[in-house]
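**Student:** test case, fold it:
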Amino acid sequence: MNAKQFTPLMILLCTLLSLHASAQSYAFKVLGSKGEVTANGTPLKVGSTLSSSQTIKIAGTAYLGLAHNSGKTLEITQAGTYKVSELQKKVTSGNSSLAGQYAKLVINELTNAKAKNNRFNQRVKTGSVTRATLTESPVQMMLPESIKALDGNITLKWYLKEEADTSETVRYKITVKNIFRDVLLEAETEQSQFNLDLQDGELKGNKALLYTVTVVGNEKLSSDDHVIKRLSNKEKAEIDEALKAFPDDESAIGQLILGTYFEDKELYANSIYVFEKAIATSGIEEFKSYYQAFLDRNYLSKKSREQLAQKF
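**Tutor:** I've put the predicted structure just below:
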C-alpha cells in the first residue's frame, strides 16, 4: 500500500481533528453581562468567548452568565477577580442529559438570535391557534381559554383593552373557583399579572380551576372564564421523571432552560413564571428579549394577540 492510498483516510482524520479543535477553541461563551465586567481589560458582551488563559474582573453590582463548551452553564454575581481556568474546574465536561439539550438550545438562541432557523423567528404551531384564543371581553387574558399546568407556581397575565381603559389607577380582582363554581381564592392587585401556587390552600388537589379577572369597582370590565387543567397522572409522571435530569438550579440561566422545556410541553403559565424569575434575578436585556420572543411566538403578548385578531 502506497502513501496515496492513505490520503482519503488522512483527510478524514484531519477534518475530524479540526472540528474537535474548533469546538474546544474557547472555554466559555458569554450569555449575559451587566455592569462592569471585563476579561483582560476588554468589556464582555453576549457572544464573547473566553479562553482558559484569561482573567475576568467583576466590579460592584454586576452579573455574568457563561456557557462552557460542554453546554454546562455558570453564573457569577459577586464582585471579584476570576481565572477562567479555575472556573472550568467548576463544570464537568460532556452533557448528554435532557437539560443539556435544552441548555444548548438556549445558548444558541441567546448568541445567534438572527439565525434563520432560530426559534426567535418561529410561531407556535398553526393548528393550535384558533379564534377561540381570543375573546371580546374588556379584560384580555394573555393565555388560551384552557391551559394545562404543572403543580407549583404559575403566572397569569392580562391587559385592559384600550377602549375600556380608564383615567384612574386600575385595580384588578382575581377570582379562582372550582368546577362547582365555589370561590377558592380572591385577591386584588394593581399589576396586570398574578402568581398562583397550585399547591397552596384550597387550590391543591383540584383537577380543574376556573379563573376570571375583573376591574375593581366596575364588574362590567371583566375577562371571560378561563380554565386551568392539571396534568393527568400519566402526563405528570412523565414530566416529573424528565425534570430529574434538570439540576436544582435557581440561577437566571437555569430558569431560562427550565422555561424553554415547559414551553415545549405547552405549559405556558409555568414558563411565564420561571422566565419572569430569570429576568427579575438578572435584569439582562438579552434575557428579556428571549422572554419576549417566547410570548410573541406563542401569541401570549398584547401585540401578537392583536395581530392574531386581524387574521379572523
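**Student:** from here on, contacts and neighbour counts on C-alpha atoms
**Tutor:** Noted.
**Student:** where's residue 140, which helix or strand?
**Tutor:** Element membership for residue 140 (DSSP states H and E) is strand 139-141.
**Student:** with residue 214 instead?
**Tutor:** If you go by DSSP H and E, residue 214 is part of strand 208-215.
**Student:** ok, residue 196 next?
**Tutor:** Counting by DSSP H and E, residue 196 is part of strand 193-197.
**Student:** that strand relative to strand 208-215, how many degrees between them?
**Tutor:** 150 degrees (axes from the mean of the first three to the mean of the last three C-alpha atoms, to 10 degrees).
**Student:** tell me the helix or strand right after the strand holding residue 214.
**Tutor:** Per DSSP H and E, the first helix or strand lying C-terminal to strand 208-215 is strand 218-222.
**Student:** just checking, what packs against that following strand?
**Tutor:** For strand 218-222, the packing partners by 3 or more C-alpha pairs under 8 Å, 6 or more residues apart in numbering; DSSP states H and E come out as strand 208-215.
**Student:** which other residues reach the strand it packs on?
**Tutor:** 139, 170-179, 181, 203, 220-230 (C-alpha atoms under 8 Å, 6 or more residues apart in numbering).
**Student:** let's see 7 Å
**Tutor:** For strand 208-215, the external contacting residues (C-alpha atoms under 7 Å, 6 or more residues apart in numbering) are 170-179, 221-230.
**Student:** following up with a second sequence; could you model it the same way so I can compare the two?
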Amino acid sequence: MKNLAQMLKKTTLMLAFSAMVCVAYGQDEVFKVLASKGDVKLKATQKKLWGGSSLKSTDVIVVGTDSYIGLMHSSGRTVEIKQAGSYKVSDLAGKAAGAGSSTTAKYVNYVAGEISKADRRDINQNHRKYMAMTGAVERANPSPNLILFAHKPNAETQEVKVFGDKIIFHLYKNPISQFSEKSKTYVVRVLDMKNRPVLEKQATADEKGEAIIELDFSSIAKHDSSFVVQPSVKELQSKDRKLYTLNFVREGEEYERVKKAIAELQDNTALSKIVEAGIFEQEGFLLDALTSYEKAIAMEPSVDAFKVAYEDFLIRNRMKLYKDKDEYGKPTLRPYQINPDVKDEDLMKPEAKVEENTNTQQPANNDKKDTKKNSK
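**Tutor:** Predicted structure coming up:
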C-alpha cells in the first residue's frame, strides 16, 4: 500500500509538471510582428499591433478593411494577412511550422529587428534619421551623369558580387552633374569580359530623374561568371563612362548556404522578399538585397515600413550619395550616414507614441494605487 501510494504521488507530480510545461509552451512566442498597416489589433485587448509585437498561440488577431500585417514564425517562415477578419494564431502557426526552416531561422533576429523598427517610424519624418557627414573624400566613380545604387568608396572600378539571375538596377542623377535627366533615356549595357555586348535595356527617367531597370542574366550567366555593366544617358552620347564589374557566385560554401536559406522561404510574398533582402545583405550580396527590396515595395507599395527599411539599408551600406566639396573646393560625392543624435522614438508615428506612453505610464499608476492601499 505504501509503495502504491508513493507511485500515485509520483505520477500525480509528473502529470502536474507535464501540464505546467504544456501551459508554458502554449504561452511562448510563436510569431513576431514585422510590419502592419491600418487597423490591426489583438482581439482580447484591442491593442494595436506594431512591428516587434509578440504573438502567443492563444492570441487572436483582428484585421480591418484595407489593412495588412506581416508575421514571422519562430521557424523563419513568413505569413501575410491582407483580408479582413479574425485569425487564430494557433491556426497560422500550424501552417507555418511545418517547413522547419532551420537555415533561414539564423537570419530571423536581424531581419525582425530592422523591419520592426522601421514599422514604428513615420516615413515623413524618416529623413531626420540621416545626415550629411564630412568625412573622407569619395571619388565620383560612376558615370558623370548616372549613379547605380551600388557604391564602393575609393574604388576605380566597382566590383559587385551577385547571387541571382534577375537583378534590378536603380539609377539616379549624379548629384555632381549639372545635367538634368528628367524624362531622359537611361541605358544599361552589359559586356562580357572580351568587351562584347551581351545585354542592353533602356528606361525613361521619372520626375525625380530616377529609373528602374531589371536585367535577366539567366541565359548568359550559364557560360560566363563576370560581366561589365555600363550605365549612360542616351541623349548625352558621353564617352566618359565608368564601369561596374558583376561577379556571379555559382558555387562554394557561401553559395550553398544562401541558396538553402532562400529556398526555405518558399512563399513569393512581399514579406518573404524583405527576409530575402536581409539574408543577402548579411552575406554581402548588396545588389541582390536591393533587388529584393524593390520587389517587396512593388508588391506592397502602401506598406511604409518596407520603404523605411529600404532607406535604412541604402544608408547603412553607404549606397546613397550627396554632393559636397573637397578640400580644394571641387565637387565630390559623399555617402549619407545615420544621424546618432536622432533617436528612433523621436521618429515614431503618433499612434505608436501614444501607445508607448500609455504602456510606460501604467505601472506608475498601479504603484500609486498600491501605495494608497498600503497606507490604509
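**Student:** what residues are up against the closest residue in space to residue 241 of the second structure that isn't next to it in sequence?
**Tutor:** Leaving aside its sequence neighbours, residue 241 of the second structure sits nearest to residue 143 (C-alpha to C-alpha, 6 or more residues apart in numbering; 5.0 Å). Residue 143 of the second structure makes contact with 231, 232, 240, 241, 242 under the criterion C-alpha under 7 Å, 6+ apart.
**Student:** what does residue 53 of the first structure give?
**Tutor:** By C-alpha under 7 Å, 6+ apart, the residues touching residue 53 of the first structure are 84, 85.
**Student:** separation between it and residue 73 of the first structure?
**Tutor:** 19 Å (C-alpha to C-alpha, to the nearest Å).
**Student:** what of residue 3 of the first structure?
**Tutor:** 45 Å.
**Student:** same check, this time on residue 190 of the first structure
**Tutor:** 36 Å.
**Student:** also residue 204 of the first structure?
**Tutor:** Using C-alpha to C-alpha, residue 204 of the first structure is found at 34 Å from residue 73 of the first structure.
**Student:** more crowded one of residue 190 and residue 73 of the first structure?
**Tutor:** Neighbours were counted for residue 190 of the first structure and for residue 73 using other C-alpha atoms under 10 Å; residue 73 has more, 24 against 13.
**Student:** residue in the second structure paired with the more buried one?
**Tutor:** Alignment note (TM-score structural alignment): residue 73 of the first structure maps to residue 78 of the second structure.
**Student:** correct me, but its match touches residue 272?
**Tutor:** Yes: using C-alpha atoms under 7 Å, residue 78 of the second structure is in contact with residue 272, at 6.1 Å.
**Student:** mind listing the helices for the stretch 1-150 of the second structure?
**Tutor:** Counting by DSSP state H, counting those that start in this stretch, the stretch 1-150 of the second structure has helices at residues 2-26, 89-96, 102-120.
**Student:** residue 186 of the second structure belongs to a helix?
**Tutor:** No: in this structure, residue 186 of the second structure is strand, not part of a helix, as judged by DSSP: H, G, I helix; E, B strand; the rest coil.
**Student:** what's the burial count for it?
**Tutor:** Neighbourhood size, residue 186 of the second structure [other C-alpha under 10 Å]: 24.
**Student:** now swap in the one 3 residues further on and tell me
**Tutor:** Here the neighbour count serves as a burial measure; for residue 189 of the second structure (other C-alpha under 10 Å) it reads 16.
**Student:** ok, now which ones touch it?
**Tutor:** Contact partners of residue 189 of the second structure, counting by C-alpha under 7 Å, 6+ apart, are 199, 200, 201, 229, 230, 231.
**Student:** quick one: which of those has the most company?
**Tutor:** Busiest of these [other C-alpha under 10 Å] is residue 231, holding 25 neighbours.
**Student:** what does that one align to in the first structure?
**Tutor:** In the first structure, residue 231 of the second structure lands on residue 213 (TM-score structural alignment).
**Student:** how about that match: what's its closest non-neighbour residue?
**Tutor:** residue 174 (4.7 Å).
**Student:** how far is the strand ranked longest in the first structure from where the chain is centred?
**Tutor:** The residue-count maximum for a strand in the first structure (DSSP state E) belongs to strand 55-68. On the basis of C-alpha atoms, centre = their mean, to the nearest Å, strand 55-68 of the first structure sits 21 Å off its chain's mean C-alpha point.
**Student:** for stretch 207-224 of the first structure, same thing?
**Tutor:** The answer for stretch 207-224 of the first structure is 27 Å, by C-alpha atoms, centre = their mean.
**Student:** and what of stretch 369-376 of the second structure?
**Tutor:** How far stretch 369-376 of the second structure lies from its chain's middle: 48 Å, per C-alpha atoms, centre = their mean.
**Student:** residues in contact with it?
**Tutor:** Contacts of stretch 369-376 of the second structure (C-alpha under 7 Å, 6+ apart): none.
**Student:** so who does the nearest residue in space to the match of residue 73 of the first structure that is not next to it in sequence touch?
**Tutor:** Counting by C-alpha to C-alpha, 6+ apart, residue 72 is the residue found nearest to residue 78 of the second structure once chain neighbours are left out, at 4.5 Å. Residues near residue 72 of the second structure by C-alpha under 7 Å, 6+ apart: 31, 32, 33, 34, 78, 79.
**Student:** 10 Å - rerun?
**Tutor:** 30-35, 54, 78-80, 93, 96, 105, 108, 111-112, 271-272, 275 (C-alpha atoms under 10 Å, 6 or more residues apart in numbering).
**Student:** before we move on, what about residue 25 of the first structure?
**Tutor:** By C-alpha under 10 Å, 6+ apart, residue 25 of the first structure lies in contact with 19, 49, 50, 51, 52, 69.
**Student:** my guess is the last one contacts residue 20, does it?
**Tutor:** No: because the distance of 11.1 Å does not satisfy C-alpha atoms under 10 Å, residue 69 of the first structure is recorded as not touching residue 20.
**Student:** okay, those two: which has more neighbours?
**Tutor:** Set residue 69 of the first structure next to residue 20 and count neighbours by other C-alpha under 10 Å: residue 69 wins out with 21 against 11.
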